[in-house]
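Colleague: build me a structure from this.
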Amino acid sequence: MRRIALYGKGGIGKSTTTSNLSIVLAKKGYTVMQIGCDPKADSTRMLTGGERITPILKTLRQGKDGVTLDQLVTKGDYGIYCAECGGPTPGVGCAGRGIISAFERLDALNAFNELKPDFVLYDVLGDVVCGGFAMPLRKGYAEEVYIVTSGELMSLYAAENIALAVSQFSQKGYARLCGIIQNSRNVENEDKLISDLAAEIGVRVVTRIPRDKVVQECESARSTVASFFDDGAYVRAITVLADEIISKKENR
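Modeller: Next comes the predicted model:
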């Protein structure tokens, strides 16, 4: 089982990228689990026909006795296991703590041994990398980290901070930074800006995902691009990422 976290600034397209990656991996015959680590709990909605699944934290707050794994995990398109950590009531409590509570409950239910995914993909908000938002980097939850960024200034700034946080955990034997995923916004000199960042933090740009209106068109249909198409510039860029991840597995 491989545990991979995708980090990046809020709104940079992590959930879209992660969901399409999940589909491509599933189409290649792998069992995939996607865990949304954002209080908005909307990471997996394009894998479930546009429907938001009940977040783990909400289920736990309802105080149900004997919560079972099938109450916390929903099977989406191509058999992908979908889970959302969720967060506290807006304005009350710590969002990061919700991630910690969700992870602890999945562990208590022996989720990964029961579901046996080949890949676990964590979709993590990266505006801050502290407390619960750093949880995927701790205790071996995620072994590999990819940063999603565009050439926009704040996105690059967040990516640099995420890389610094990952390096701290890497020194302790936890997750390591494996590369940059460019989610293009057609910023001037975008390829160079992101290549320069990758060189500065000592990784490479794994794939450059083009800005493509097909993403919005597919999301309007409540699905991912990779569910509708097997080819095209967008799907090819996601497939490059998937093949990179798979090759790392084969070379381990």
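Colleague: rest of the way, CA atoms for contacts and neighbours
Modeller: Fine.
Colleague: tell me which stretches of the stretch 1-150 of the chain form strands.
Modeller: 2-8, 32-37, 74-75, 81-84, 119-125, 144-149 (DSSP state E, counting those that start in this stretch).
Colleague: for the fourth one, packing partners?
Modeller: Applying 3 or more C-alpha pairs under 8 Å, 6 or more residues apart in numbering; DSSP states H and E, one finds that strand 81-84 contacts strand 32-37, strand 74-75.
Colleague: now for the first one, which elements pack on it?
Modeller: To tie it back to what came earlier, the one meant is strand 32-37. Checked by 3+ C-alpha pairs under 8 Å, 6+ apart, strand 32-37 has helix 14-27, strand 81-84, strand 119-125 packed alongside it.
Colleague: which residues does Leu25 contact?
Modeller: The contact partners of Leu25, by C-alpha atoms under 8 Å, 6 or more residues apart in numbering, come to Thr31, Val32, Ala242.
Colleague: make TSV from those residues and add distance to Gly63 and neighbour count to it.
Modeller: Converted to TSV, those look like this (distance: C-alpha to C-alpha, whole Å; neighbours: other C-alpha atoms under 10 Å):
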residue	distance to Gly63	neighbour count
Thr31	31	20
Val32	29	25
Ala242	39	20
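Colleague: out of those, the closest to Ala198 would be?
Modeller: Distance to Ala198, by C-alpha to C-alpha, is smallest for Ala242 among the contacts of Leu25, at 19.1 Å.
Colleague: got the buried residues for stretch 153-170?
Modeller: By neighbour count on 16 or more other C-alpha atoms under 10 Å, the buried set for stretch 153-170 is 155-163, 165-167, 169-170.
Colleague: Throw those into TSV and include secondary structure and distance to Val225, thanks.
Modeller: Output for the buried residues of stretch 153-170, formatted as TSV (DSSP: H, G, I helix; E, B strand; the rest coil; distance: C-alpha to C-alpha, whole Å):
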residue	secondary structure	distance to Val225
Ser155	helix	23
Leu156	helix	25
Tyr157	helix	28
Ala158	helix	26
Ala159	helix	25
Glu160	helix	29
Asn161	helix	30
Ile162	helix	27
Ala163	helix	28
Ala165	helix	31
Val166	helix	30
Ser167	helix	33
Phe169	helix	34
Ser170	helix	33
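Colleague: this one next, for a side-by-side:
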Amino acid sequence: MNAPFKATENGLMALVESVRAEAAMEPDPVHEGEAKSETQIIAIYGKGGIGKSFTLANLSHMMAQQGKRVLLIGCDPKSDTTSLLFSGRACPTIIETSARKKAAGEDVAIGDVCFKSGGVFAMELGGPEVGRGCGGRGIIHGFELLEKLGFHEWGFDYVLLDFLGDVVCGGFGLPIARDMCQKVIVVGSNDLQSLYVANNVCSAVDYFRKLGGNVGVAGMVINKDDGTGEAAAFAEAVGIPVLATIPADEDIRRKSANYQIIGKPDGRWGPLFAELAENVASSQPQRPTPLDQDGLLGLFSSQMVGGNVVLEPASQADMRGGIVIDKPSLEIVYDQV
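Modeller: Predicted coordinates:
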């Protein structure tokens, strides 16, 4: 671990060297061999704002109501994964609690960072302040602390990890790269950007499978479905099942905005989340076949994504705002003997 940077007259150079040293650090080798654990550890990825936290809060609540022991861990710097479970109230994050306790010379206890609601155990890893650190490094630090608190000894049926899919730096790919989970679930909708993120996740899984990894994609949850079918077509194209389709319904939108759980066994949307819980439990991790850019764009009509556009190359005259006058080259050309 690099020593903290101290401002000196050579501070800028020291910072540059520190950043270079950190960038040169090789990740731990990917674990080889079959993942064996009675606990299903599942990482959920998706574009920011696509509804991962909404989906996970309701899924975890349903699982708990079915008698399962569930731990929900928010791994997004926004720290909003658990907010729905606690009616909008934010949980103290592991990173901020760790920093505060360390400054006071105290150890972090499980009760400082883990809280219960509706039978679900929930916590947030958190992240650094804007511009003051790497979110991926924060994820690594958070999991290191969880290990010290006994993460591998806890007796849960399911551990659900909520990861931001837009960010491609190493820390957010830990579950895939280091076999920290058995399977991945992607959340997407019928729009290009969310499917672009889902495809990136599939590419990451495929890449680490080639290196000997075991993590696979267990399926896709289609959120805010308007019936146009692009997300379902994507799932079929990459070879993963659709685990649930959550409609773009005003009742769901309103209750979610008011921090209300809808994944209740006796509620209107109970059967939907009960089916999702069953599919999540039984789905098997698959090695997906990610699409190239043209394949992804091909899921949408050309009018929607500009498929009929022809790229027109720019010239030096365009770049300079007028006519370019050729100047003699300063290149030295040697006569061949």
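Colleague: what TM-score do the two superposed chains give?
Modeller: The TM-score (TM-score structural alignment, normalised by the length of structure 1) is 0.89; 242 aligned residues with a C-alpha RMSD of 1.8 Å.
Colleague: I'd like to know which of the buried residues of stretch 153-170 of structure 1 is nearest to Asp212 of structure 1.
Modeller: Checking the buried residues of stretch 153-170 of structure 1 one by one against Asp212 of structure 1 (C-alpha to C-alpha), the nearest turns out to be Ser155, at 18.9 Å.
Colleague: that closest one matches what in structure 2?
Modeller: Using TM-score structural alignment, the partner of Ser155 of structure 1 in structure 2 is Ser194.
Colleague: out of the helices and strands packed on strand 32-37 of structure 1, flag the one nearest Ile99 of structure 1.
Modeller: Once those are compared by C-alpha to C-alpha, strand 81-84 is nearest, at 9.0 Å.
Colleague: quick one: the helices in the stretch 51-200 of structure 1?
Modeller: Ranges of helices in the stretch 51-200 of structure 1, per DSSP state H, counting those that start in this stretch, are 56-61, 69-72, 95-108, 111-115, 153-170, 190-201.
Colleague: what's the closest of these to Tyr122 of structure 1?
Modeller: Among the helices of the stretch 51-200 of structure 1, helix 95-108 sits nearest to Tyr122 of structure 1 (C-alpha to C-alpha), with 11.0 Å.
Colleague: please work out which residues of structure 2 line up with that closest one.
Modeller: The alignment of helix 95-108 of structure 1 onto structure 2 (TM-score structural alignment) spans residues 135-148.
Colleague: quick check: the match of Ser155 of structure 1 touching Lys52?
Modeller: No - look at Ser194 of structure 2 against Lys52 with C-alpha atoms under 8 Å: they stay out of range, at 11.3 Å.
Colleague: now for these two: what residues contact both?
Modeller: Gly46, Val187.
Colleague: returning to that earlier point: for Leu56 of structure 2, see how far away the match of Ser155 of structure 1 is.
Modeller: According to C-alpha to C-alpha, to the nearest Å, Ser194 of structure 2 stands 17 Å off from Leu56 of structure 2.
Colleague: check Ser83 of structure 2 too.
Modeller: 11 Å.
Colleague: which of the two has more neighbours?
Modeller: Taking neighbours as other C-alpha atoms under 10 Å, Ser83 of structure 2 and Leu56 compare with Leu56 leading, 23 against 19.
Colleague: trace the more buried one over to structure 1, please.
Modeller: So, by TM-score structural alignment, Leu56 of structure 2 is matched to Thr18.
Colleague: same check on Gln40 of structure 2?
Modeller: Match for Gln40 of structure 2 (TM-score structural alignment): Arg2.
Colleague: give me every residue that touches the nearest residue to that match once chain neighbours are set aside.
Modeller: Excluding its sequence neighbours, the residue lying closest to Arg2 of structure 1 (C-alpha to C-alpha, 6 or more residues apart in numbering) is Phe119, at 4.8 Å. By C-alpha under 8 Å, 6+ apart, Phe119 of structure 1 lies in contact with Met1, Arg2, Arg3, Ile4, Tyr30, Thr31, Val32, Met33.
Colleague: so which of the residues you listed is the most crowded?
Modeller: Met33 leads the contacts of Phe119 of structure 1 on contacts (other C-alpha under 10 Å) with 27 neighbours.
Colleague: residues contacting the corresponding residue of structure 2 for it?
Modeller: Residue correspondence to structure 2 (TM-score structural alignment): Met33 of structure 1 is matched to Leu71. For Leu71 of structure 2, the contact set (C-alpha under 8 Å, 6+ apart) comprises Ser60, Val120, Phe121, Ala122, Phe156, Tyr158, Val159, Leu160.
Colleague: 6 Å instead?
Modeller: Residues near Leu71 of structure 2 by C-alpha atoms under 6 Å, 6 or more residues apart in numbering: Phe121, Ala122, Val159.
Colleague: how much space between Val205 of structure 1 and Glu250 of structure 1?
Modeller: 20 Å.
Colleague: more neighbours, the two?
Modeller: Taking other C-alpha under 10 Å, Val205 of structure 1 and Glu250 do not tie; Val205 has more neighbours (21 against 7).
Colleague: correct me, but that one touches Cys178?
Modeller: No - here Val205 of structure 1 lies out of contact with Cys178, judged by C-alpha atoms under 6 Å, at a distance of 9.3 Å.
Colleague: ok, back up a step: and the helices and strands packed on strand 81-84 of structure 1 as CSV, adding distance to Tyr174 of structure 1?
Modeller: Formatted as CSV, those follow (distance: least, C-alpha to C-alpha, whole Å):
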stretch, distance to Tyr174 of structure 1
strand 32-37, 18
strand 74-75, 28
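Colleague: those strands: which one's closest to Glu104 of structure 1?
Modeller: Of all these, strand 32-37 comes closest under C-alpha to C-alpha, at 13.3 Å.
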